[in-house]
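no sequence on this one, just coordinates:
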């Protein structure tokens, strides 16, 4: 299964979030699920990428050019999908997965959650959206 994870790129959040994100990443790798995420090397994004990668799982990063040019792309990508902007990234994150899991995040994560939920309500897809209450 391909699991898109929406989450924070912030380093300054509760350490419990990092621990639980790492556990999720290990579980994904152990169960042979691919990670699809925003591709940055910061916060929970990099934490889950490292956990999946270190566990032998496949990590797919959908990375906007601005993130890549800024040197903020994760080192744990097995597949790198470049995009021109955040809208393209969000569309690919939703289109390429079987299920979406949302972890703690900021404004970008909220935007992604509402977009996937709204598009499901309208009938564009029937994917599950899981809000992981850490």
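Now that the structure is in, tell me what you want to look at. A quick note: this is a predicted structure, and the numbers were derived from the prediction, not measured.

CA atoms for contacts and neighbours, from now on please.
Noted.

mind listing what's buried in stretch 127-134?
With burial defined by 16 or more other CA atoms under 10 Å, the residues of stretch 127-134 counted as buried are 127, 129.

what about the helices in this structure?
15-30, 43-54, 65-69, 86-95, 107-122 (DSSP state H).

orientation of the second one relative to helix 15-30 in degrees?
Per axes from the mean of the first three to the mean of the last three CA atoms, to 10 degrees, the angle that helix 43-54 makes with helix 15-30 is 30 degrees.

return the distance of helix 43-54 from the chain's centre.
9 Å (CA atoms, centre = their mean, to the nearest Å).

next one: stretch 124-134
Counting by CA atoms, centre = their mean, stretch 124-134 comes out at 12 Å from the chain centroid.

ends of that stretch, what's the gap?
In stretch 124-134, first residue to last residue: 29 Å (CA to CA, to the nearest Å).

sorry, back to before: can you put the helices of the chain in CSV and add mean neighbour count and distance to residue 37?
Below are those laid out as CSV (neighbours: other CA atoms under 10 Å; distance: least, CA to CA, whole Å):
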stretch, mean neighbour count, distance to residue 37
helix 15-30, 18, 12
helix 43-54, 25, 7
helix 65-69, 15, 13
helix 86-95, 18, 7
helix 107-122, 15, 11
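
in JSON lines: these, plus distance to residue 78.
Listed next are these as JSON lines, based on distance: least, CA to CA, whole Å:
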{"stretch": "helix 15-30", "distance to residue 78": "13"}
{"stretch": "helix 43-54", "distance to residue 78": "8"}
{"stretch": "helix 65-69", "distance to residue 78": "15"}
{"stretch": "helix 86-95", "distance to residue 78": "15"}
{"stretch": "helix 107-122", "distance to residue 78": "23"}
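
got another one to weigh against that:
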């Protein structure tokens, strides 16, 4: 069906509930016939979503910069692993190789990836669906702050409509599938 890029935490110190969410996401991708595009790491939620995707029968594509290979965090079990020169090239390849983007809870790296695809979408570089999986209101503060920027004209109202919010894995995948079908 679709190549879905999942952005999420690569830290191995996150709470178990986030690892469970990553595993559920990966398994659901496979069950629905989608493939996974990831940052190519084998740790934290990123490794867990890839393991879940493979367990669910999904093809996995990891895209990782050489500096992370040197740190021995590469998902060598990926069906395909692309090594880039740097983080910027990594994001460009992820955007090129994906049909849609799904952001799970995460930190700075996750936000960097989300904002990259969000910004490029608002500039018309791509028209690929972007879904923010926001269980338990993880991103409520960020979304509230960004909505406040609309009033000050730092963010266009249309930009806020570019990212779709879902509260569960099934809802997130339903949202992506509906956006791809339209």
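On my side now, so go ahead. Not measured: the values here are computed from a predicted model.

what's the TM-score once they're superposed?
The TM-score (TM-score structural alignment, normalised by the length of structure 1) is 0.96; 134 aligned residues with a CA RMSD of 0.9 Å.

figure out which of the helices of structure 1 is closest to residue 129 of structure 1.
helix 107-122 (7.1 Å; CA to CA).

contact partners for residue 30 of structure 1?
For residue 30 of structure 1, the contact set (CA atoms under 8 Å, 6 or more residues apart in numbering) comprises 55-57.

try residue 94 of structure 2
5, 37-39, 63.

residue in structure 1 paired with residue 28 of structure 2?
Superposed on structure 1 with TM-score structural alignment, residue 28 of structure 2 falls opposite residue 27.

one more: residue 177 of structure 2?
Using TM-score structural alignment, residue 177 of structure 2 lines up with nothing in structure 1.

with residue 144 of structure 2 instead?
Checking TM-score structural alignment: residue 144 of structure 2 goes with nothing.

counting neighbours, what do you get for residue 144 of structure 2?
10 (other CA atoms under 10 Å).

ok, now how distant is it from residue 52 of structure 2?
32 Å.

can you check residue 16 of structure 2 too?
15 Å.

one more: residue 8 of structure 2?
Residue 8 of structure 2 is 14 Å from residue 52 of structure 2, by CA to CA.

repeat that for residue 118 of structure 2.
For residue 118 of structure 2 relative to residue 52 of structure 2 (CA to CA), the value is 26 Å.

one more: residue 19 of structure 2?
10 Å.

what's the answer for residue 130 of structure 2, then?
Taken as CA to CA, the span from residue 130 of structure 2 to residue 52 of structure 2 is 21 Å.

same check, this time on residue 61 of structure 2
Residue 61 of structure 2 is 13 Å from residue 52 of structure 2, by CA to CA.

neighbouring contacts of stretch 164-175 of structure 2?
With CA under 8 Å, 6+ apart, stretch 164-175 of structure 2 has contacts from 21, 24-25, 28-29, 102, 129-136.

from those, which two are the most distant?
It's 129 and 136 that sit farthest apart of these, by CA to CA, at 21.9 Å.

about what we covered before: now the contacts of residue 94 of structure 2 as TSV including neighbour count and distance to residue 179 of structure 2?
Below are those laid out as TSV (neighbours: other CA atoms under 10 Å; distance: CA to CA, whole Å):
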residue	neighbour count	distance to residue 179 of structure 2
5	24	15
37	28	18
38	27	20
39	29	23
63	26	25
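
just the ones of those residues in strands?
Among the contacts of residue 94 of structure 2, the residues falling in strands (DSSP state E) are 5, 37-38, 63.

which residue in structure 1 aligns with residue 37 of structure 2?
Using TM-score structural alignment, residue 37 of structure 2 lines up with residue 36 in structure 1.
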